[in-house]
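Colleague: Sharing a model that was predicted from the sequence below.
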Amino acid sequence: MAQPIMLTLSHIDFTYPGTPEPLFEDISVSFPQGWTAVLGDNGIGKSTLAAIATGCLTPDAGSVSPAPVRLVIAVCPQSTDEVPDNLEDFAADWSPEALSVRQALRLDDGWLYRYDTLSGGEAKRVQIACALAKRPDLLVLDEPTNHVDEPTRNAIAAAMGGFRGIGVLISHDADLIDATCGRSLIFERRHVGHRNVTVANVYQGGYTQANAQRRANDERDAGLLRSARREHERLRGAQAERFRQVQHANAARDNGGRRIDPKDHDARGALHLAKATSLDSGASRAYAQLDGRIAAAERKAASLSVAAKRYDGDIWMDAEPSHRAELVRIGPGVVRFGDAAIVADDATLADGRTPGPDGSPDCVGRCSYLHVDGGLWRVSAEGDGCDRAGGIVGVRIPLLSVGPRDHIGLTGPNGLGKSTI
């Protein structure tokens, strides 16, 4: 079929088996061509809605149009542990489109043949490349920039910019959303009447613009609710005053002609009112009308929705540093990729060679290097550039000692060995 210009989810209900309440009810939203960000708290239903849109989950009620089975769909999951199902096909694809994807994501061709050894950022680039290579009608990216460095984030944004289908981006990365998305779907908890419900509202713009509009709407809705409650209280007060007047008038009417003190203005006013009105006259009708107006004000206040209250707080635990002077000591030597084994400076390698005193590549190929500067550990690709062993195979480390009160920052580009360390 021709590429669709809109994916529409109508009146979607969904409840996970075994849970007492629906995750969401009566959610309706459309995804046009281009990128739409899906935002909201963890666990509120973002990934579930995407799974319904892609046909991975069936809703309890509602419909998806066009049906997912009629679309070419690609999903890039949050975890990089999932190897793309078309990895081998993409590795053998040298079409102009595939080359364009490789260039946008700055892929090393060798990455496609050693996926299980890639860093998180490298694996994420390959995942997205394989998803784009399917030329999907609908592409879902779930948190694509978690734990990636700035070059990888820029490459992902560039690749997203070249996609012309329907794109759904589930992310907390405000900068990525602002750079790539023209619409934002925000899942929100709203308080209506006496219960909280999940709603999905669409705003124009990326993260910054959408959140500014959402906050403005929240302030407006809170103001409307305050006004409705004030009107309700005003009418209740007017009703109480009207009731007092009618009761006072009836009492004065029932006075039976007894003389009223000329200075008792309330009694004289009540008598005058009693002569002009009765429970069956205009005062009674006005009182009844107030009942209707109060009921209408109650219904209006109950129908207004406002942002549900949030209860953010801290968790406090009793903890103290270890009494040991040193918790970890490793090195000096080379931490080898793959098995995370440390080749010590005085060790003998399996092939009979020994590591050089400076971690030279004579022993293990070209290495990354870890430099320690106070509490900051920097991993870089410095060295003599030798790659006789076929690329980076380990990280050269000095003697590292970690104490019970140390705070350590570990930094460096993707793929140089931070996770290995």
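Modeller: Sure thing, it's come through. Numbers count the residues shown, from 1 in each chain.
Colleague: rest of the way, CA atoms for contacts and neighbours
Modeller: Will do.
Colleague: Residues in contact with stretch 257-273: which ones?
Modeller: 245, 248, 249, 250, 252, 253 (Cα atoms under 8 Å, 6 or more residues apart in numbering).
Colleague: what packs against the helix or strand hosting residue 297?
Modeller: Following DSSP states H and E, one finds residue 297 within helix 282-303. The contact analysis (3 or more Cα pairs under 8 Å, 6 or more residues apart in numbering; DSSP states H and E) places helix 282-303 against helix 207-253.
Colleague: count of residues packed around residue 154?
Modeller: Number of residues near residue 154 (other Cα atoms under 10 Å) recorded here: 16.
Colleague: Pull out the buried residues from the helix or strand it falls within.
Modeller: Using DSSP H and E, residue 154 sits within helix 150-161. Using 16 or more other Cα atoms under 10 Å as the test for burial, helix 150-161 gives 152, 153, 154, 155, 156, 157, 158, 159, 160.
Colleague: go on, stretch 170-182?
Modeller: With burial defined by 16+ other Cα under 10 Å, the residues of stretch 170-182 counted as buried are 170, 171, 172, 173, 176, 177, 178, 179, 180, 181, 182.
Colleague: In CSV, list the contacts of stretch 257-273 along with neighbour count and distance to residue 400.
Modeller: Below are these laid out as CSV (neighbours: other Cα atoms under 10 Å; distance: Cα to Cα, whole Å):
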residue, neighbour count, distance to residue 400
245, 18, 88
248, 19, 91
249, 26, 93
250, 19, 94
252, 23, 97
253, 19, 99
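Colleague: Quick one: classify residue 146 as helix, strand or coil.
Modeller: coil (DSSP: H, G, I helix; E, B strand; the rest coil).
Colleague: so who does it touch?
Modeller: residue 78.
Colleague: could you pull out the strands for the stretch 301-421 of the chain?
Modeller: Taking DSSP state E, counting those that start in this stretch, the strands of the stretch 301-421 of the chain run over residues 305-307, 328-330, 333-336, 342-344, 366-373, 376-380, 392-397, 400-402, 409-411.
Colleague: Touching the first one from outside, list them.
Modeller: Strand 305-307 has contacts (Cα under 8 Å, 6+ apart) with 188, 189, 190, 191, 192, 193, 218, 221, 222, 225.
Colleague: hold the first one in mind and look at this next one:
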Amino acid sequence: MLSIQLEQLYFPDTSDVLLHGIECNFIPGWTGIIGPNGSGKTLLAKTIAGLYSNYRGYIRGISSNYYLQQIDSIDTDEFYEFLCDSSSPSGIIKSKLDINWSHFEKIDCLSFGEKRRIQIGIALFLNPPLLILDEPTNHLDEYSRIIIQKALIDYTGVGILISHDRELLNFLVYQIYILKEGTGKVYSGNYSNYLILSQNERIRSNKEWEIAKYNHDRLSKEYSRRKIIASQAIQKRSGSKLDKNDNDGRAKLGLAIVSGKDGKAGKIKSQMDKKLEDSLLTLKKARGNLSKPELFYQPEQDDHQKNQSILNLAKQNLNLEYMNINIPPIHLTSSSRLGIRGRNGSGKSTLLNFIYDQCKNKFNQKPGNREEMFDEKEIYYMRQVMNAKEKQELIEKITNLPNFIKSEFNSIVHFFQMDAVNRKILSELSPGQWKKLEISWGILTKPKIWILDEPTNYLDIFTLESIERMFSNWDKSLIVVSHDLTFLEKVCTEVIEIK
């Protein structure tokens, strides 16, 4: 068993606290770690793996591990040893992951999916007592995802899985550890079970808040009433309102003082003070336990004709020097939501480029290059990855926005659980946060057509579900390539497969 207890986990090279109160026990089987982009999932994984030491606390139980990061490099020596091994366990792994000597021969030309299968195969072959995987199914097609799932289920050690892949989390894990708002919490079961448990928590915490608020309001009113009574009693005791010749009244006042009846209201008020103080503490605790509302961006409804035809493509073969793509008939309207799926290397991104060019011609736009994508008002094309130059250009455009437009942009960013952006924040974004920024920029520019290539890669689960809700209410044309079948099912009105 692996046991971790981190009182504080600090940001790199600073004394600023990223996470606190991290406690979890990991037994053989898979634990899924989820949380918003930038919440510290990867840094926690590196800490458990022994690659990061800026923390206060302890990690006990397992001294050796294998940590597979979000990189696509392959250790050729380990791969060669894996291929040469003729043991039964090695053969089973190679068979399940569809790995053979041909992959070694073309190692410099492997697809991302092939590289990832090989990396996981090597990790399972080495059979470490602790295996840590960081987004193992990112960029992978359905075929690679399925065979990786089937291979990982046989691992018998302690497995830690950082992932936004809901199908993988449901298939593999026995517990979920969620990082949110600087701390962590354990939920038993898979991701679907976590959704049920967290929903029950929200219902319970809302009920506790309602009860605490009702009791506090009731006590506050009673407190105010008792305060008035006590004030009146003090005035009576002072005798300030008695006539100077009212000897009988002064005698009664003296008797009340001797008997203690005059202090009864004051004692009750003191008791109410304590009750009100306890009620306020209960109310604050209930407020602190309230879950933050689930936000998603609600797009403005456009007044354009919803079924206006945008593009009609007949069934055809797209013959290129390096591949031949069979394109089914495609009919796009101003409110279509078309999903495209297929194996890695089947030509999905190439088809998107083709559709992009056809749409630009439809709108009589000049052929643009990648650098111009953020300036186009009619079409917004978000590709899989931004390079350094493109990131810098986006930074410049965001920082140079007029203040009133920048406020609108920051309000959009807030829906994706990001703080208001500035130059310092922009220089420290994770890949998932860059995705959120790209989507936010697209919303700001209000294009008529969205073309998205694997938009869910790197996004945390919470943002992923947020944009699912957003796009499911979309009234503009959307063309999206994705390996995430759940995303396509929830967002798209039609899905085609490229073979």
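Modeller: Happy to help now that I have it. A quick note: this is a predicted structure, and the numbers were derived from the prediction, not measured.
Colleague: Got a TM-score for the two of them?
Modeller: With the length set by TM-score structural alignment, normalised by the length of structure 1, the two chains reach a TM-score of 0.68; 330 aligned residues with a Cα RMSD of 3.8 Å.
Colleague: Quick check on the contacts of strand 305-307 of structure 1: which are buried?
Modeller: 188, 189, 190, 191, 192, 218, 221, 222, 225.
Colleague: could you dump those residues to CSV with distance to residue 10 of structure 1?
Modeller: CSV is the format used below for these (distance: Cα to Cα, whole Å):
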residue, distance to residue 10 of structure 1
188, 18
189, 19
190, 20
191, 22
192, 21
218, 25
221, 25
222, 28
225, 28
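Colleague: Between those, which sits nearest residue 116 of structure 1?
Modeller: Closest approach to residue 116 of structure 1 among those (Cα to Cα): residue 188, at 38.0 Å.
Colleague: mind listing what the equivalent of that closest one over in structure 2 touches?
Modeller: Alignment note (TM-score structural alignment): residue 188 of structure 1 maps to residue 180 of structure 2. Taking Cα under 8 Å, 6+ apart as the contact definition, residue 180 of structure 2 lies against 35, 36, 39.
Colleague: Now do the strands in the stretch 1-150 of structure 2.
Modeller: Using DSSP E, counting those that start in this stretch, strands in the stretch 1-150 of structure 2 cover 2-10, 17-26, 29-34, 55-60, 66-68, 130-134.
Colleague: list the buried ones in the first one?
Modeller: By neighbour count, with 16+ other Cα under 10 Å as the criterion, the buried positions of strand 2-10 of structure 2 are 2, 4, 5, 6, 7, 8, 9, 10.
Colleague: Outside of it itself, list whatever touches it.
Modeller: Around strand 2-10 of structure 2, the neighbours that count as contacts under Cα under 8 Å, 6+ apart are 16-27, 48, 54-62, 158.
Colleague: Give me the buried entries from the residues you listed.
Modeller: 18-20, 22-24, 26-27, 48, 54-55, 59, 158.
Colleague: Among these, which one lies nearest to residue 78 of structure 2?
Modeller: residue 158 (21.4 Å).
Colleague: Ignoring the adjacent residues along the chain, who's closest to that closest one?
Modeller: Closest residue in space to residue 158 of structure 2, ignoring its immediate chain neighbours: residue 28 at 4.2 Å, by Cα to Cα, 6 or more residues apart in numbering.
Colleague: The one you found: how many residues sit nearby?
Modeller: 16.
Colleague: before we move on, back to that, any chance of the buried residues of stretch 170-182 of structure 1 in TSV with secondary structure and distance to residue 241 of structure 1 as columns?
Modeller: As requested, the buried residues of stretch 170-182 of structure 1 are exported to TSV (DSSP: H, G, I helix; E, B strand; the rest coil; distance: Cα to Cα, whole Å):
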residue	secondary structure	distance to residue 241 of structure 1
170	strand	56
171	coil	56
172	coil	54
173	coil	57
176	helix	59
177	helix	56
178	helix	56
179	helix	60
180	helix	60
181	coil	56
182	coil	55
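Colleague: Among these, which pair sits farthest apart?
Modeller: For the buried residues of stretch 170-182 of structure 1, with distances taken as Cα to Cα, the pair at the greatest spread is 172 and 182 (15.5 Å).
Colleague: In JSON lines, list the buried residues of strand 2-10 of structure 2 along with distance to residue 260 of structure 2.
Modeller: Listed next are the buried residues of strand 2-10 of structure 2 as JSON lines, based on distance: Cα to Cα, whole Å:
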{"residue": "2", "distance to residue 260 of structure 2": "65"}
{"residue": "4", "distance to residue 260 of structure 2": "61"}
{"residue": "5", "distance to residue 260 of structure 2": "57"}
{"residue": "6", "distance to residue 260 of structure 2": "57"}
{"residue": "7", "distance to residue 260 of structure 2": "54"}
{"residue": "8", "distance to residue 260 of structure 2": "56"}
{"residue": "9", "distance to residue 260 of structure 2": "59"}
{"residue": "10", "distance to residue 260 of structure 2": "60"}
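Colleague: returning to what we had before: tell me the most buried of the strands of the stretch 301-421 of structure 1?
Modeller: Highest mean neighbour count among the strands of the stretch 301-421 of structure 1 (mean count of other Cα atoms under 10 Å): strand 392-397, with a mean of 26.
Colleague: Count the residues that sit near residue 295 of structure 2.
Modeller: For residue 295 of structure 2, the count of nearby residues is 16 (other Cα under 10 Å).
Colleague: same question, the one 3 residues further on
Modeller: Neighbour count for residue 298 of structure 2, taken as other Cα under 10 Å: 14.
Colleague: That one and residue 470 touch, don't they?
Modeller: Yes. Using Cα atoms under 8 Å, residue 298 of structure 2 is in contact with residue 470, at 6.0 Å.
Colleague: how far away is the match of residue 188 of structure 1 from residue 21 of structure 2?
Modeller: 12 Å (Cα to Cα, to the nearest Å).
Colleague: just residue 263 of structure 2 next, same as before
Modeller: 48 Å.
Colleague: which among the contacts of residue 180 of structure 2 gets closest to residue 198 of structure 2?
Modeller: The shortest approach to residue 198 of structure 2 among the contacts of residue 180 of structure 2 belongs to residue 35, at 13.4 Å (Cα to Cα).
Colleague: dump the residue contacts of that closest one.
Modeller: Contacts of residue 35 of structure 2 (Cα under 8 Å, 6+ apart): 41, 178, 179, 180, 460, 461, 462.
Colleague: Which of those residues are retained in structure 1?
Modeller: When you map those onto structure 1 and apply both residues aligned by TM-score structural alignment, their matches' Cα atoms under 8 Å, the shared contacts are 41, 178, 179, 180.
Colleague: Relative to residue 156 of structure 2, how far out is residue 69 of structure 2?
Modeller: Going from residue 69 of structure 2 to residue 156 of structure 2 by Cα to Cα gives 20 Å.
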